[in-house]
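Sequence and predicted structure are below.
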Amino acid sequence: MWIPVRRAAVTFVAAGCVYYLIPLRLVRAAEDWAQVGAALVAFAVLVAAFSRQLGRHLHGDGRADVRLETLLNLLIVAVLAFSLGYLLLADHDGQFVGLDTRTDALYFTLSTLATVGFGDVHAVGQAARVAVSGQILFNLVYVGAAVAVFGSAIQRRLRPERVTQPADRGP
């Protein structure tokens, strides 16, 4: 069970590096190119991890650890993708109030995912509201999938390993 968690940790670190290193403006200076290079290396690690995970998922025969790892990877990428989307929308015509940095965007995405909604960051533009609505729908589907995966894992654990048959005593 620890191996999927370790692989998900690698995905988390690689995705976090891509999230914080990918430039969102025109690249001009040499240090920007170094940042792009680091982001591309992290992106390559992320693509390799997902390629391997896709193969494991397709050939995993429904194993609970493979499905759990797939859910963890999907959550990591979805959170960071929504965060980048929100950051880009915030830079465009003030679609959000209180969202100025990548960390603000990540914070808002996680608070939306957790349905906390403190109100310090919120969508004011129509495009931002559509994006947040998309995340809310994703959250609902994701929670349903997670419940199904955990429910089937619990059912498998509770199922008796072998069915006991009464002994054939003969005539």
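Yep, that arrived.

use CA for all of it now, contacts and neighbours both
Fine.

how near is the residue nearest the centre of the chain to residue 34?
Against the mean C-alpha coordinate of the chain, by CA atoms, centre = their mean, the closest residue is residue 75 at 1.9 Å. From residue 75 over to residue 34 the distance is 28 Å, taken as CA to CA, to the nearest Å.

Which parts of the host helix or strand of residue 133 count as buried, going by neighbours?
Under the criterion DSSP states H and E, the helix or strand holding residue 133 is helix 126-158. Buried residues in helix 126-158, counted by 16 or more other CA atoms under 10 Å: 127-128, 131-132, 135-136, 139, 142, 146, 149, 153.

before we go on, here's another structure to hold up against the first:
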Amino acid sequence: MPDGEHRSRRGAAVVAVVRAVSVAVGLVTAYYLLPLDERLTAGTTVLLVSGLLVVLLVFCWEVRAITRSPFPRLRAVEGLAATLVLFLVLFAVSYYLLERSEPGSFSEALNRTDALYFTLTTFATVGFGDITARSQTGRVLTMAQMAGGLLLVGVAARVLASAVQAGLNRQHREPMAPARAKTMPGGNPEA
């Protein structure tokens, strides 16, 4: 691998990590800064369901970006980070608003950090047991998160892997650009 191409890959990796971390930090910061003073109502429920649709749209957009990226593996990491953090933040918001709407929905009152903690322990399937859903709405919401998390891990990982493979296949089908083509002695392009 030529030195310039190696630097290009390394630079792309740094950019991918910085973007993934920036998206995660931005979403978690927004979670803490958004004025979530409302209670869980029909309107906020519609907004949260719309948020889940946005997660799906972001995921679809990421799949398309992966297949067109010059570095599909790196793009997949970015896509998974964005989709996963958005998914988790949406459920943390849901739990926080539910506790504000129906105090006692959980075994203890949830502030934003507690709601995020509950979301992560549910997603990671460790369920420490110190916070549990008590209300029917809380339990249904937690089950929805569990099912969504399983889909995200199972189906999304498979779709992302397929998108990476499609991106790699696309790269192999496209002719190499003249500046990047290596030439063997005698002027024959390297295969």
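Everything's here; your move. All values reported here derive from a predicted model rather than from experimental measurement.

which residues of structure 1 fall in strands?
Listed in chain order, the strands of structure 1 (DSSP state E) span 96-97, 122-123.

In structure 2, which residues correspond to the last one?
Counterpart in structure 2 of strand 122-123 of structure 1, with TM-score structural alignment as the criterion, is residues 132-133.

And for the first one?
Following TM-score structural alignment, the aligned partner range for strand 96-97 of structure 1 in structure 2 is 106-107.

and what of stretch 77-85 of structure 1?
By TM-score structural alignment, stretch 77-85 of structure 1 lines up with residues 86-94 in structure 2.

Surely residue 32 of structure 2 and residue 114 touch.
No: using CA atoms under 8 Å, residue 32 of structure 2 is not in contact with residue 114; the gap is 11.8 Å.

Looking at these two now, which is surrounded by more residues?
Taking neighbours as other CA atoms under 10 Å, residue 32 of structure 2 and residue 114 compare with residue 114 leading, 16 against 13.

Relative to residue 173 of structure 2, how far out is that one?
Counting by CA to CA - residue 114 of structure 2 and residue 173 of structure 2 are separated by 50 Å.

got it, and residue 26 of structure 2?
Distance check for residue 26 of structure 2 against residue 173 of structure 2: by CA to CA, it reads 37 Å.

More neighbours: these two, which one.
residue 26 (12 against 9).

what does that one align to in structure 1?
Residue pairing (TM-score structural alignment): residue 26 of structure 2 is matched to residue 14 of structure 1.

Quick check: the closest residue to its match other than its chain neighbours vs residue 17 of structure 1, distance?
Counting by CA to CA, 6 or more residues apart in numbering, residue 42 is the residue found nearest to residue 14 of structure 1 once chain neighbours are left out, at 5.0 Å. Distance of residue 42 of structure 1 to residue 17 of structure 1, given as CA to CA: 6 Å.

Of those two, give the one with the bigger neighbour count.
Counted by other CA under 10 Å, residue 42 of structure 1 and residue 17 do not tie: residue 42 has more neighbours, with 22 against 18.

In contact with the more buried one, which residues?
14-15, 17-18 (CA atoms under 8 Å, 6 or more residues apart in numbering).

at 10 Å instead, please
11, 13-19, 21-22, 36, 48 (CA atoms under 10 Å, 6 or more residues apart in numbering).

Could you do residue 157 of structure 1 as well?
Taking CA under 10 Å, 6+ apart, we find residue 157 of structure 1 in contact with residue 151.

how far away is it from residue 150 of structure 1?
According to CA to CA, residue 157 of structure 1 and residue 150 of structure 1 sit 11 Å apart.

can you check residue 54 of structure 1 too?
Using CA to CA, residue 54 of structure 1 is found at 20 Å from residue 150 of structure 1.

and if you look at residue 161 of structure 1?
The gap separating residue 161 of structure 1 from residue 150 of structure 1 is 19 Å, by CA to CA.

just residue 6 of structure 1 next, same as before
Distance from residue 6 of structure 1 to residue 150 of structure 1, by CA to CA: 19 Å.

and what of residue 121 of structure 1?
Applying CA to CA to residue 121 of structure 1 and residue 150 of structure 1 gives a distance of 32 Å.

So what touches stretch 105-116 of structure 1?
So stretch 105-116 of structure 1 is in contact with 19, 75, 78-88, 90, 96, 98-99, 101-104, 117-123, 132-133, 135-136, 138-140, 142-143, going by CA under 10 Å, 6+ apart.

which residues in structure 2 form helices?
Along structure 2, counting by DSSP state H, helices occupy 3-33, 42-68, 72-101, 112-123, 136-151, 157-173.

Deepest-packed of these, please.
Comparing the helices of structure 2 by mean neighbour count (mean count of other CA atoms under 10 Å), helix 72-101 ranks first with a mean of 22.

and it, how far from the chain's centre?
6 Å (CA atoms, centre = their mean, to the nearest Å).
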